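Trainee: what's the 3D shape of this:
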Amino acid sequence: MELTSTDDEHDPEGQTTAVDRSRTEALLASAEQHLVDLDAAEQRLEEGTYGRCEVCGREIPRARLEVRPTARTCVDHAA
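Mentor: Just a heads-up that it's a prediction; the model follows:
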């Protein structure tokens, strides 16, 4: 087991540790959001609304869904 300092201010590698921690937190938040998006897509699939734009109701092109299976809108209404 490697010992690491939790005192970034006095650790010569403190900035690196802080950057690594920040990057890890961002990756975790992104993964958590992706799971939420997947759950929402599964719910739309069960309701029969998957593949329909939530703004205009038109069908979302298959190519968009292949690239982004959690898409809720067509390209015209993508944020």
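Trainee: okay, CA-based contacts and neighbour counts for the rest of this
Mentor: OK.
Trainee: for residue 59, which non-adjacent residue is spatially closest?
Mentor: When the adjacent residues along the chain are set aside, residue 59 lies closest to residue 52, with 4.5 Å between them (C-alpha to C-alpha, 6 or more residues apart in numbering).
Trainee: what's the answer for residue 15, then?
Mentor: residue 8 (6.7 Å).
Trainee: OK, contacts around that neighbour?
Mentor: Taking C-alpha atoms under 8 Å, 6 or more residues apart in numbering as the criterion, residue 8 is in contact with 14, 15, 17, 18.
Trainee: try 10 Å this time
Mentor: Counting by C-alpha atoms under 10 Å, 6 or more residues apart in numbering, residue 8 makes contact with 14, 15, 16, 17, 18.
Trainee: compare with the first, here's sequence two:
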Amino acid sequence: MDQAQALARLDEERSAALQLLATLTRDFTGIIDASADSNADDEHDPEGSTIAFERSQVSALIEQAERRLAEIDAARTRIDEGTYGRCEVCGEAIADGRLEARPVARTCVTHASGGNS
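Mentor: Model (predicted):
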């Protein structure tokens, strides 16, 4: 995968991650707003545990989307530094198929699966 293809793919991934993050943030705000109007006693409120679960679940998804953005930004930095597409462990080229499937990949298949070679 050449640099132009990698940048285009990372830009697509970044755009999708930003859209997801915006949606999740709206959902989280909606959950918080809804819980402000409800009984704050989760222990005795039959809906309390559901609201707390939803808030926790959306919060975890937000953190995951933020980590994804950080991975994408790190991959773009590797492109700028000329190290994109090289395994961070062995320095060998990462297979194009792996980069197509996972454009933020930092390691070759062998090292991603815990291999020592």
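Trainee: give me the buried subset of the contacts of residue 8 of structure 1.
Mentor: Taking 16 or more other C-alpha atoms under 10 Å as the criterion, what is buried in the contacts of residue 8 of structure 1 is residue 17.
Trainee: which one of the contacts of residue 8 of structure 1 is nearest to residue 64 of structure 1?
Mentor: For the contacts of residue 8 of structure 1, the minimum distance to residue 64 of structure 1 (C-alpha to C-alpha) is 36.8 Å, reached by residue 18.
Trainee: how far away is the closest one from residue 24 of structure 1?
Mentor: 10 Å (C-alpha to C-alpha, to the nearest Å).
Trainee: do the same with residue 54 of structure 1
Mentor: 32 Å.
Trainee: kindly report the same for residue 11 of structure 1.
Mentor: Distance of residue 11 of structure 1 to residue 24 of structure 1, computed by C-alpha to C-alpha: 19 Å.
Trainee: ok, now residue 46 of structure 1?
Mentor: 33 Å.
Trainee: which residues touch the residue of structure 1 positioned farthest from its centre?
Mentor: Largest separation from the mean C-alpha position in structure 1: residue 10, at 34.1 Å (C-alpha atoms, centre = their mean). Under the criterion of C-alpha under 10 Å, 6+ apart, residue 10 of structure 1 has no contact partners.
Trainee: what do you get for residue 83 of structure 2?
Mentor: 75, 76, 77, 91, 93, 106.
Trainee: would it count as being in a strand?
Mentor: No. Assigned with DSSP: H, G, I helix; E, B strand; the rest coil, residue 83 of structure 2 falls outside any strand and is coil.
Trainee: what's the match for it in structure 1?
Mentor: Superposed on structure 1 with TM-score structural alignment, residue 83 of structure 2 falls opposite residue 49.
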